Each structure stands twice: as structure tokens, then as C-alpha cells.
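K.L.:
Using only what follows, build the 3D model:
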Amino acid sequence: MKAKVDQDLCISCGACIDTCPEVFDWNDDDKAYATVDEVPEGVEDQAREAADSCPTEAIKVE
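P.N.:
So this is what the prediction gives:
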């Protein structure tokens, strides 16, 4: 499973980082990004929850 954050849609709310810090963090532009190529086993549900809770639908998890 992969996670990706659309930088044009991210509003830097931090909800994804709060929900799944194992996958998301801040980049140099103060926007969220996925820190891993593959979502680690055991945090897939949190990554999906982060995507579902994103207010701008900037996160895609596949």
C-alpha cells in the first residue's frame, strides 16, 4: 500500500500527522508528505483513516 499527499491540495492542518505519524510528517514547505514508500504493515488502517479525515482530500492511499 502506498500513500501520497497532493501538495497543491494540502492546507497544513496536520490531521494526517496526528492520525498516522508513522507515515506522514511535515516537509520543508510546512505541508504534509508521506515519509515512506510503502505503508508499514500494522498501520494501514491509520493511513486510511488519515486519508478519510483529510478536509481537502489531498491524501490518496492505494
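K.L.:
alpha carbons only for contacts and neighbour counts from here, please
P.N.:
Fine.
K.L.:
what sits against the residue lying closest to residue 51 once chain neighbours are set aside?
P.N.:
Of all residues not flanking residue 51 in the chain, residue 59 sits nearest, at 4.9 Å (CA to CA, 6 or more residues apart in numbering). Contacts of residue 59 were listed using CA atoms under 8 Å, 6 or more residues apart in numbering, and they are 3, 4, 5, 6, 50, 51.
K.L.:
same thing but 10 Å
P.N.:
Residue 59 sits next to 3-7, 9-10, 16, 32-34, 47-48, 50-53 when contact means CA atoms under 10 Å, 6 or more residues apart in numbering.
K.L.:
how about this one, so we can line them up?
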Amino acid sequence: MCICLYAQQHRTRCIERKIMSTHGKTPTLRVIVDRGRCCGYGLCAQLCPEVYKLDENGLVYVESELIPGGLEEEAREGAAACPAEALVIEAIQS
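P.N.:
Predicted coordinates:
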């Protein structure tokens, strides 16, 4: 396994644990980001900056695909506001 891939997986697991501990609720939704569709309007990040981040080019990214418990509505609003439809919210399959 590439060191870079391992570091990314480790960072993602750490962020997911932090999400669950700081918000106190188990995530029930996840977001799928299609950066190829993102046009950089930034509406998602304006509506839900806890979930959606913008890179140096103004394109959306997320630190974790899991949506923290308690932020479901804001995350849905951010995804719905995307004119490029680059964000999809779906339930986590248990």
C-alpha cells in the first residue's frame, strides 16, 4: 500500500471519529462529491461550512464523506443549492 494512501485513510478515520465524538450523534448520511461537475459557486460552503470546504481554486471538497449528526438539514440545503448538481446526499447503509 502506498504511504500516501495509508495516510489518507488514517486521516479519514480520525476525522470520522472526531465527527462522532464532537457532535454526539452517529452519522446517518454521507455526501458524494463530484469535483468534475463543481463550477466553484461556493453556495454549499456558504450554507454548511462544517461539511463543505473550498480548495484554493474554489472547488468543493469534504474532509469526510460522513455528515455529522445534527447537520443533516444544513448539508441537504447546501447540496440542493449547488447549480451544477455536484453533491449527492444518501443514507448510510447499515
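K.L.:
Can you identify each of the helices in the second structure by residue range?
P.N.:
If you assign secondary structure with DSSP state H, the helices in the second structure sit at 3-23, 43-47, 72-80.
K.L.:
Identify whichever of those lies nearest to residue 53 of the second structure.
P.N.:
Nearest to residue 53 of the second structure, of all the helices of the second structure, is helix 43-47, at 5.7 Å by CA to CA.
K.L.:
name the helices or strands packed onto the closest one?
P.N.:
strand 53-54, strand 60-61, helix 72-80 (3 or more CA pairs under 10 Å, 6 or more residues apart in numbering; DSSP states H and E).
K.L.:
The second one vs the first structure, average offset?
P.N.:
So the one you mean is strand 60-61 of the second structure. With mean CA distance after the TM-score superposition for the first structure, strand 60-61 of the second structure departs from the first structure by a mean of 0.8 Å once superposed.
K.L.:
Which residue range of the first structure does that strand align onto?
P.N.:
Under TM-score structural alignment, strand 60-61 of the second structure corresponds to residues 32-33 of the first structure.
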